[in-house]
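In: Take a look and give me a structure for this.
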Amino acid sequence: MKFNEKTLTLARESRGYTQKQLSEKSGVAQGTISKIELGQLSAPEYLIELFGKALNYPVDFFTQEPYFYVRGHYRSKQSVSDKASKMYLAKMTIVERIFTTLQTAVELPEPNVPSWDIDVDGGSPAMAALFVRDKWKIPKGRINNLTELVEDNGILVMLLDLGEKDGFSTYSDIKYPVIFLNNRRTSDRLRFTLAHELGHLVLHWGRKDHGRDEEQEAHEFASELLMPSQDIQPYLNKLNSSTLTDLKRYWKTSMASIARKAKDLGTITQDQYYYMMKGFSANGYRTFGEPELFEPEKPTILSDIVELYVNDLNYTKQELASLLHLSLDDLDELLFNKAKLFQISRN
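Out: Presented below is the predicted three-dimensional model:
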């Protein structure tokens, strides 16, 4: 058995454990764990079995080729601890590897991610969003199903429990664009985060940091992609709490983002915007999320691939788990919607 020490770190961090916690869970000295993870000490089979039992991973998980943690951009509601950040990155890395393994049996949509470099092409994030709408032949007005549109253009969308993170964008080992979304967010926030992460792929991926506020640029991109100024402005002239609700239902964006759009376009004053935000805070919308007025969109690429393995290739769950080096518990969580990781929970 050829042990890969990097997979021990990955497995440990995916469970949110420190080395000390794994030591307590497995009965293996923390110093031994540290030396094994650093490659200074080889792990005999009995230790690998102890780690597998403590972390609920099959022994063959620890014999895979080296993993490279996903890297990219993410959107977060607030700062995230280093321990939590490592856990989410480890989870995303494992799910990305699942996709890379399973996709060998299918023909994926060709990635079609338009590129807009502000340093070269000039303009603004809003102009980049309109450029994408043109390249993807999106009709004027709202986008009915952004998730379907994004996946049709060869970008994998995955739902995971990302804690305080809203979303994350990256490229897989096979150079396939991937966007992770937090399944604990409301339907409007999921759509906006998806547009935001698409903005990172279009505007920032593979480019040097030139000191601009990339999060703000992705935000501006998302706003214009979902609510083109020219299309939405006529709807914003008489904005109030009643019309905000109707507009949210139609445009499938949050009332807060619509109010911000109105302020940016000058159809409401700064004071009006301030009082709207104050009202949202009083109602708990800015803390717990706005009322759900439309169903969350569901990505289908990964679920369709799993369906093919089960129905067409006749894989059992045990065979899938073995192929992916996962426990049956993790397989259910990640691929069969039977636990928290892939469930949409409404705030």
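In: Every contact and neighbour count from this point should use C-alpha atoms.
Out: OK.
In: And the helices in the stretch 101-250 of the chain, which stretches?
Out: Shown for the stretch 101-250 of the chain, the helices assigned by DSSP state H, counting those that start in this stretch span residues 118-121, 125-135, 146-152, 187-203, 214-226, 229-232, 241-251.
In: Please identify which of these is closest to Leu50.
Out: Leu50 lies closest to helix 187-203 among those, at 38.9 Å (C-alpha to C-alpha).
In: before we move on, the earlier item: just name the most buried of the helices of the stretch 101-250 of the chain.
Out: helix 187-203 (a mean of 25; mean count of other C-alpha atoms under 10 Å).
In: That helix relative to helix 125-135, how many degrees between them?
Out: Angular relation of helix 187-203 and helix 125-135 on a 0 to 180 degree scale: 90 degrees, by axes from the mean of the first three to the mean of the last three C-alpha atoms, to 10 degrees.
In: between helix 187-203 and helix 214-226, how many degrees?
Out: 110 degrees.
In: Just the residues contacting helix 187-203, thanks.
Out: 73-75, 113-118, 125, 128-129, 146-147, 166-170, 179, 181-183, 214, 217-219, 221-223, 225-226, 252-254, 292, 294-297 (C-alpha atoms under 8 Å, 6 or more residues apart in numbering).
In: Let's compare: structure for the following, please.
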Amino acid sequence: MFNNSRLKVARQRAGLTMRELASRVGIEPRTVTGYEAGEYLPSDDVVRKFEQVLGFPQEFFIAEDLDIPRAEGVSFRSMSKMTARQRDRAIAAGAVAFLLSDWLESEFDLPEADLPDMREELPQTAAAGLRDYWRLGNKPIKNMVHLLELKGVRVFSLGEDGKEIDAYSLWRDARPYVFLNTQKSAERSRFDAAHELGHLVLHKHAAPNGLEAEKQANEFAAAFLMPEAPLRAVGRVSGLPKVVQLKQEWSVSVAAMAYRLHELGLLTKWNYQQIFVEISRRGWRTEEPSPIRREQSQIWQKVLSEVRRDERLGLARLSELLYLPGTELARLLFGLATVGVPSASQTVPTTPPRGHLRLVN
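Out: Reported below is the predicted structural model:
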């Protein structure tokens, strides 16, 4: 039976409106509306055209219902910058990620979510409290993505064109998810990861929308990545070279470090303004001095390594099992799935034993 919800997800992942899809398939827009509403079923010929236009195999459209994120339960970094088309495309990515996540949990033993509910705490207090809870001390965090995965968060990339969608997060039952846009600098992506972590612990039982929620998540991220005590131990800062040194030590953007120092009273208002003028003049609002390496998922690095070694299950076979085009795997898995994809002509696997992935931070 044709699954109307899957048509909507595939259309949104392709970034098309119903009218645009109708034009490319050669049918009336009202017909597409009827298909997506489940009012009637497309012919086999139309389904083949959907495959050609949207890039999803025909089997995708006749599989079981998808679990699709609810828009009101999703925390977007910047609602004002994105269009409805971009928002829908990003949310549809969540539905595809759920398919991957469910397969992952069926094959591997992974950490359970270990994120406390901190909705009663102030953002900076929550950041310090979570560092204590996870026994991180006041040292720089080596890798935010690895840390989130170690604590049971499923982290996926958003391989979207453009930077309007910074990142988003949500809870799916007891499992937290974070989606990061890889079009931004590695330093800003780390801040996005900490920002979404703030939403997950501060706004678990509420719709995390609005300027106040975003402000709280920003405050949490700054305090979590740049804890107060070690920065106060540095003392007053006056020049850009010291800000750059600290930004390198804590793996954040030079702008974020300048703002944090000013927030803590370690950088005067005048120095802060002069430093920001210089940051802009040097083009460091978009390109960082001494940039760090982009963080990637260690879970999917390990899983894809196992998949490639397993003669019964190659990446192409995984794509077939989930009825997903390879481009969708690449977009969600930090581009890791584009490397060394084996031939699809492999033996259909029997169910392999569950594996255990050792995660480190």
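In: How alike are these chains, TM-score-wise?
Out: The TM-score (TM-score structural alignment, normalised by the length of the first structure) is 0.88; 333 aligned residues with a C-alpha RMSD of 2.3 Å.
In: related to what we said a few turns ago, can you redo the helices of the stretch 101-250 of the first structure as JSON lines with distance to Ala43 of the first structure?
Out: Compiled in JSON lines, those are given as follows (distance: least, C-alpha to C-alpha, whole Å):
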{"stretch": "helix 118-121", "distance to Ala43 of the first structure": "50"}
{"stretch": "helix 125-135", "distance to Ala43 of the first structure": "50"}
{"stretch": "helix 146-152", "distance to Ala43 of the first structure": "42"}
{"stretch": "helix 187-203", "distance to Ala43 of the first structure": "40"}
{"stretch": "helix 214-226", "distance to Ala43 of the first structure": "42"}
{"stretch": "helix 229-232", "distance to Ala43 of the first structure": "59"}
{"stretch": "helix 241-251", "distance to Ala43 of the first structure": "56"}
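In: Can you tell me how far Pro109 of the first structure is from His204 of the first structure?
Out: Look at Pro109 of the first structure and His204 of the first structure: by C-alpha to C-alpha, to the nearest Å, they are 22 Å apart.
In: if you count what's nearby, which of those two comes out ahead?
Out: His204 (20 against 14; other C-alpha atoms under 10 Å).
In: Skipping adjacent residues, who's closest to the aligned partner of that one in the second structure in space?
Out: Alignment note (TM-score structural alignment): His204 of the first structure maps to His203 of the second structure. Nearest residue to His203 of the second structure, sequence neighbours excluded (C-alpha to C-alpha, 6 or more residues apart in numbering): Arg119, at 6.0 Å.
In: repeat for Glu333 of the first structure
Out: Glu333 of the first structure sits nearest to Ala339 (C-alpha to C-alpha, 6+ apart), 4.7 Å away.
In: How many neighbouring residues does that neighbour have?
Out: Counted by other C-alpha under 10 Å, the residues lying close to Ala339 of the first structure total 14.
In: Can you give me the distance of it to Lys252 of the first structure?
Out: Counting by C-alpha to C-alpha - Ala339 of the first structure and Lys252 of the first structure are separated by 27 Å.
In: quick one: contacts for the residue nearest to the spatial centre of the second structure?
Out: For the second structure, the residue nearest the mean C-alpha position is Phe179 (1.2 Å; C-alpha atoms, centre = their mean). Listed by C-alpha under 8 Å, 6+ apart, the contact set of Phe179 of the second structure reads 155-158, 167-169.
In: go on, Gln270 of the first structure?
Out: Counting by C-alpha under 8 Å, 6+ apart, Gln270 of the first structure has contacts Lys263.
In: What lines up with Ile79 of the first structure in the second structure?
Out: If you look again at residue 79 of the first structure, you'll see it is Ser, not Ile. Match for Ser79 of the first structure (TM-score structural alignment): Lys81.
In: Look up how far Glu287 of the second structure lies from that match.
Out: Distance check for Lys81 of the second structure against Glu287 of the second structure: by C-alpha to C-alpha, it reads 20 Å.
In: Comparing the two, which shows the higher neighbour count?
Out: Glu287 (16 against 11).
In: what's the closest non-adjacent residue to that one?
Out: Ser185 (7.1 Å).
In: was I right about that neighbour contacting Thr286?
Out: Yes: between Ser185 of the second structure and Thr286 there is a contact under C-alpha atoms under 8 Å: 7.2 Å.
In: Who has more neighbours out of the two?
Out: Ser185 (19 against 14).
In: and that one, how far is that from Val252 of the second structure?
Out: Taking C-alpha to C-alpha, one finds Ser185 of the second structure at 10 Å from Val252 of the second structure.
In: Appreciated, that's everything.
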